[in-house]
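> Based on what follows, work out the 3D shape:
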Amino acid sequence: MPRTFPDIRPPQTAKRPVRDTRHGITRTDDYAWLRADNWREVFQDPARLDPAIRSHLEAENTYYTAMMADTEPLQKQLVEEMKGRIKQDDSSVPVKDDAYAYGVSYTIGGEQPRYFRTPREGGAQTLYLDGDKEAAGKAYFSFGTVSYSPDHQKLLWCYDDKGSEFYTLKVRCFSDLQDMNDVILETGGDAVWDAASEGFFYTKLDANHRPEKIYYHRLGTDPRKDKLIYHEKDSGFYLSVDGSLLEDFIFINVQDHQTSEIWLIPANAPLTKPRCIRKRETGIEYSLESGGDRFFILTNKDGAKDFKIMTAPVNAPQAKNWRDFIPHEAGRLIVDHHVYQDHIVWLERRNALPRILIYNRKTQKTGAIDFSEEAYALGLQGAAEYKTGTIRFSYSSMTTPAELYDYHLDSGKRTLLKKQDVPSGHNSNDYITRRLMAPAPDGELVPVSLVCHKNTALDGSAPCLMHGYGAYGTSIPASFSTSILSLLNRGFIYAHAHIRGGEDKGFAWYENGKHKYKTNTFSDYIAAGRYLVQEKYTAHDRLVAYGGSAGGMLMGAVVNQAPQDYAGILALVPFVDVLTTMLDDSLPLTPPEWPEWGNPITSAEDYKLIASYSPYDNVRKQAYPPILALAGLTDPRVTYWEPAKWVAKLRDRKSDSNPVMLRTNMDAGHGGAPGRFSRLEETACLYAFTLKVTGRTE
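So this is what the prediction gives:
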């Protein structure tokens, strides 16, 4: 397939070798200088970036722009197409809570959400938080927690204006829609009210951008005098805070990727000393929901690999009093659970497909909400009130726009509240979706969800964009996307490989794609692509690989192992310098990530394992396909220097003339551009690259 790029010399990255010896093994890193020594300061003020590093990143951006200049009209066309599929003045169906109903809306041309409320049964809207107004004049803006108080008189809200995920907390009064003097800086973005609406709990980030402390702030007092409630001294654990639907308890959540611990505080006595439910035990996870006189506990305790639901008395919730409620069933992964006065609702997954189950606490009978499509996605929104007879859920598939339903828990009646509007038009019957099972090298079957236009020839001639992630137990739903229609309408197939490392086929699917078994993730993805070629869906010179964050690490690994399989690689904020990052315990996420990848500081075995696949460490002299990497300057999750170093090393080592490009958003972090339309511009650049490397130029 033609891959026409201009003959422009890429930026030359200086080599400044740094040697590091661990476990008797010495590595040399020629590009370690791209890591800013003052990265903590850069997260809070990007202007403090070393001028030499800034100059290099800007040169990379200039190179990218020149290499993709011929696609600029196409990118503009793609943006307009994708904009045309968005209802610009969209509004959510308000959620009822006490005397009010709360919703979110947008304005024509608006980038950010606007929060409103109405009387419970409808009426005039009160706009109480306008994202476009708050974002005015800021290069970056994203909301964190937006939470009204139990008495519905005040609003707790926070925002990040750097992309570095340092959130500023504020409190607004509904009476005059003015912010109070209570302002708290450098929080983790999560916060929860006490029962009396007199104050709130919040997480505070430390110097290394980790949420290590929880404080309580009483309204009207000096934040410098806030009460320290909990201090997590183990840097390997995340810390967060939330509350129960009944508003009777505050939950302090301590967890890493395989272990959890929860502490309780009565919501009506916020200064009470926290009480631990069950001390952390490696490999044991649990979460709580309050159900009146009992807690309902989702856990993998007692070998329940795919989780079960247990109960415990509220007045004696220690582990010795836990009793099975919904027993464990192998292959049936319970993902989430909600508890209401008369019902227990949970979301489960079997063979990569979700299902919602409802247990009636009075009749003790269980029912299910089932769907018939071959591949689909469900979202369990639940309800805002404990005493409810109705829950809300969303449904979509790769061909069907999102539908929002109210579900009556006793009668089983579904009421369609809203169907996603595609203003430019969409006929689901014009598209087909399929679920395939690709054999992996070890005999496992890897689910692959795909969608294409009904007129696309399935004879191997179609280009294909294949997405993958495969980490942290994250399952990617087979949901509807208006953006991807721009490729489908140009004859593309879009596929997602549900590879190991996610929980698509149960918790064991995750376990067999992490730590010592991480390489299964890569072989699964390669096998999925080869299966699509074998079954005549596409061809290797038409197959583009696509992944972000840990999925970007996947991209780096598979292109090292099977570069000939792909026409191009899209790596978004790619976690490609795995070994160096896992050796640097000062970085925000390194200690909590060790259960996922291994700890190469203390373990020579883990060091050698990570070194065997870390994309940056395995770049070699061979031909690589065209590669486009995206980064965010203030990204605290995958730091900008990882893709910058990777791109430099690829150019130095590879044996072909295909371009390797880096595009760094100098005003954003891990999630890229935050506005709903500015995000489309980033998507358009990805799609333009995909079209270009597969010979589709219109």
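> going forward, measure contacts between C-alpha atoms and count neighbours the same way
OK.
> Can you point out the buried residues in whatever helix or strand residue 182 lives in?
In the assignment (DSSP states H and E), residue 182 maps to strand 179-193. Going by neighbour count (16 or more other CA atoms under 10 Å), the buried part of strand 179-193 is 179, 182, 184-193.
> nearest to residue 149, of those?
Checking these against residue 149 with CA to CA, the nearest one is residue 193 at 6.1 Å.
> And for the closest one, nearest residue in space, chain neighbours not counted?
residue 200 (4.2 Å; CA to CA, 6 or more residues apart in numbering).
> SS state for that neighbour?
When the structure is reduced to helix, strand and coil (DSSP: H, G, I helix; E, B strand; the rest coil), residue 200 reads as strand.
> surely it meets residue 182?
No: the pair residue 200 / residue 182 is not scored as a contact, 11.0 Å apart, by CA atoms under 8 Å.
> Does residue 113 touch residue 92 like I think?
No: using CA under 8 Å, residue 113 is not in contact with residue 92; the gap is 10.5 Å.
> Show me whatever sits in contact with both of the two.
When contacts are counted by CA atoms under 8 Å, 6 or more residues apart in numbering, residue 113 and residue 92 are jointly contacted by 104-105.
> Settle it for me: which of these two has more neighbours?
A count of neighbours by other CA atoms under 10 Å puts residue 113 above the other of residue 113 and residue 92, at 21 against 15.
> rewinding a little: let me see the residues that make contact with the strand holding residue 182.
The contact list for strand 179-193 (CA under 8 Å, 6+ apart) reads 144-145, 147, 149-150, 156, 158-159, 165-173, 199-205, 211, 219-223, 240-243, 250.
> I'd like the structure of this one too, to check against the first:
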Amino acid sequence: MESSDVSSATSPPSTPPGTPPGTPPVSPPVVERRPVTTEVHGKARVDDYEWLRDKDDPAVAAYLEAENAWTQARTAHLAGLRHTIFEEIRARTQETDLSVPTRIRGHWYYSRSFEGREYGATCRVPVRGADDWSPPAPAEDCAADQPALPGEQLLLDLNELAEGHDFFSLGGSSVSPDEQLLAYSTDVTGDERYTVRVKDLRTGRLLDDEITGVIGGATWNREGTDLYYTTVDEAWRADKIWRHRLGTAQSEDELVHHETDGRFWVGVGRTRTERFLVIAAGSKTTSEYRYLDADDPDAGWRVFAERREGLEYNLEHAVVGGQDLFLVLHNATGPDFEIATAPVAPTPAEQWRPLIPHDPAVRLEDVDAFAGHLVVHQRSDGLTQLRILELGDAPERLVADDYLVHFDQEVYTVGSAGNPSFEQPTVRLGYTTMAIPSSLYDYDVRSRELTLLKRTPVLGGYDPADYEEHRLWARAEDGERVPISIVARRGAREDDGGGTRPIPVLLYGYGAYEMSMDPYFSKPRLSLLDRGAGFAIAHVRGGGEMGRRWYDDGKLSRKQNTFSDFIACARHLVETGWAEPHTLVAEGASAGGLLMGAVANQAPELFGGIVAGVPFVDALTTMLDAGLPLTVTEYDEWGNPEDDPEVFDQMASYAPYDNVAALDYPPILAETSLNDTRVLYVEPAKWIARLRATAVGRRDFCLRTEMAAGHGGVSGRYKSWHDRAFTLAWILDRMGLADAPVAPLDQTVTGTPG
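Down below sits the predicted model:
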């Protein structure tokens, strides 16, 4: 059979004979099975749907479009609810708005958004003087055709850059040290390969320089003559650092560093002091840093500490009492890291001197150096913390004081935000809970006073006091206590007799790469909460919420803990009266999508619906192919099933696609993007095809593919609101709340303007 024989490869969603064109289908598409048998470690694997990997095959495109048509037909009854939710999100949003300005050298930089426009703009105004560290207040009228601040200069109009493209993403922007040039990168397909351009901020014109195939953005050297950037290999591994001299062609760029170890990736940046350029090379378990001293460029790039398997570290430049030193965050003395000092010179780990020793109760995550203080990012008992170290006046008296920034809420997230200036006397920090909108503060290190600069406005009379937040603890199979963060509208659980009753709950999970799913506020989520549902985050192993041990216990041979923890959290919600299985919906994306696929196989009876976004559900096939994007760099996370029979067996025991069985699965919505380079569209496409062919009972499966997007989904805020409204409507339908009443919105603003 020819691959272009679309009709024989995929039976489209069917309609009765004689129905008019355009009539919605009444049954889902049926995909032809084309069995492919492979043998690994003496074991045969039969895959009926691997042919869907050929993105250029017209039959594949036809299948994805047929699935989209079925999903639209299957959810047609929710069209009104989707529109309502979109309007609720829009009604809660102050569409014309201004971010809090951040000082970089001689200007305050900020972004603007405008009603009716998908994208915003970036702007700046001059500082008022060398000691001007208080961000300027905007004009009361922030209309699109008016400057928000006196002397405003438009840097980038993202709507203009996005014009004519179905997808648009700004990868990064960086102003040259003399503040006369702006390097910025854009992606118009969603494949995360960016193009860098340079704009002359004095004239507004673009320079002839154009750098393609870049990951992220570009970094200036101190003189403002060169840009450093990163590119990827065929496996989408960041492997090369280049230097581009302004005014020359990309073909003339100098290759500064090539990382040949397939487990490692690289990146480039500049220290806050602007003295050092640094190249970081890292695998999942090992680090290595190179640095270039702008005060001594003839010395060239130097390796600070050569890579040693299992040793992770990063580098920060500090100045204490007029003396330069490196701060080293490392795990040489324990898994939860310590902070040490070292001279500005190549220095082995044995010569690092501890500043904050390793503490198994505190996971140290990062350190930022400023002229008068250090800011340490850490977590303890499952919560984020900011720690301030006031610096002394000499290297032998490095720390004058050491304390935490305190907050009163039971469950919260805090972190520094927008602190690019080495000389700044304050710390800009972000704070949020699941009920309190994202808030920006300036923290005065000397007086220890917090000044609220802005709380994200929420229109419609929103009041955080109308919601209750809690930290719950589930008990995993092995006895481990697993934290759950949960929020609901106050009174939603009250029954007529004054007691409590179960409510529908959306349970979210991720559990990989030591990425912590900390509590956060969401305006779209209010459309769930205000209809009587709850939202919970299961802080499962594989993430970093409870320290490095939490991560180590949820990867490689211990990966099953991630799935068991999530199931334990779901059972805890049911057993403690928070939820009931038929209205408990699970959601996760990417590696969290793998989690969704695994729990669907292992505990389908616990859930009334499952949403899997860009899901890594065909994990074993991917990890068996070293030529696919990211596979080799992922060996330290998942293992190498191609080389190790034990890893193969272990992954085969949980990989969602391989374990689809004749079970009565809950309804499943899988969402993916055609141009995703991290988790290829073929994984959810194959998964849904196998589920539909194998499952028994309800067999209610939907696949929705964005045909012009990447791993992060659609671009543009209105498009993203429509996208989320689609998913939320499906979730509410699974919860039995599609017709639930919701309190009307007024136009009161909750938040601090500016």
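> Where does stretch 439-457 of structure 2 end up in structure 1?
Residues 403-421 of structure 1 are where stretch 439-457 of structure 2 aligns, taking TM-score structural alignment as the criterion.
> And the matching stretch, end to end?
End-to-end span of stretch 403-421 of structure 1 (CA to CA, to the nearest Å): 10 Å.
> mind listing what's buried in it?
Residues of stretch 403-421 of structure 1 classed as buried: 403-407, 409, 414, 420-421 (neighbour count, 16+ other CA under 10 Å).
> Strands along the stretch 301-450 of structure 1, start to end?
Here the stretch 301-450 of structure 1 has its strands, by DSSP state E, counting those that start in this stretch, at 308-313, 323-326, 333-339, 343-350, 353-360, 366-369, 377-382, 390-396, 403-408, 414-419, 431-439, 445-453.
> The stretch 1-150 of structure 2 now?
When secondary structure is read from DSSP E, counting those that start in this stretch, the stretch 1-150 of structure 2 shows strands at 10-11, 30-31, 36-40, 43-47, 97-98, 102-104, 107-113, 121-126.
> same thing with the stretch 501-650 of structure 1?
All strands of the stretch 501-650 of structure 1, identified by DSSP E, counting those that start in this stretch, fall at 543-548, 568-572, 627-632.
> so the second one corresponds to what in structure 2?
If I follow you right, that is strand 568-572 of structure 1. Structural correspondence for strand 568-572 of structure 1: residues 609-613 of structure 2, per TM-score structural alignment.
> Next: stretch 351-361 of structure 1.
Stretch 351-361 of structure 1 corresponds to residues 381-391 of structure 2 when matched by TM-score structural alignment.
> Now do the helices in structure 1.
Secondary structure of structure 1, counting by DSSP state H: helices at 39-44, 51-67, 72-84, 131-135, 485-488, 507-511, 519-534, 550-561, 578-582, 590-597, 604-613, 641-653, 678-693.
> out of the buried residues of stretch 403-421 of structure 1, what pair is the most spread apart?
The most widely separated members of these, counting by CA to CA, are 409 and 421 (27.1 Å).
> one step back: which of the strands of the stretch 301-450 of structure 1 sits closest to residue 585 of structure 1?
Between residue 585 of structure 1 and the strands of the stretch 301-450 of structure 1, the shortest gap by CA to CA is with strand 333-339, which sits at 30.7 Å.
> what's that closest one packed up against?
Contact partners of strand 333-339 of structure 1 among helices and strands, from 3 or more CA pairs under 8 Å, 6 or more residues apart in numbering; DSSP states H and E: strand 286-290, strand 294-299, strand 343-350.
> buried residues in that strand?
Of the residues in strand 333-339 of structure 1, those scored as buried under the neighbour-count criterion (16+ other CA under 10 Å) are 333-335, 337-339.
> Can you tell me what residue 504 of structure 1 aligns to in structure 2?
Going residue by residue (TM-score structural alignment), residue 504 of structure 1 aligns to residue 545.
> number of nearby residues for its match?
27.
> what sits against it?
With CA under 8 Å, 6+ apart as the criterion, the residues that contact residue 545 of structure 2 are 379, 381-383, 514-518, 539.
> Can you tell me how far it is from residue 363 of structure 2?
In this structure, residue 545 of structure 2 and residue 363 of structure 2 are separated by 9 Å, where distance is defined by CA to CA.
> Overlap in contacts, these two.
Common neighbours of residue 545 of structure 2 and residue 363 are listed as residue 379 (criterion: CA under 8 Å, 6+ apart).
> Show me what residue 215 of structure 1 aligns to in structure 2.
If you follow residue 215 of structure 1 across to structure 2 using TM-score structural alignment, you land on residue 242.
> Reformat the helices and strands packed on strand 333-339 of structure 1 as TSV; add mean neighbour count.
What follows is these, written out as TSV (neighbours: other CA atoms under 10 Å):
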stretch	mean neighbour count
strand 286-290	22
strand 294-299	22
strand 343-350	20
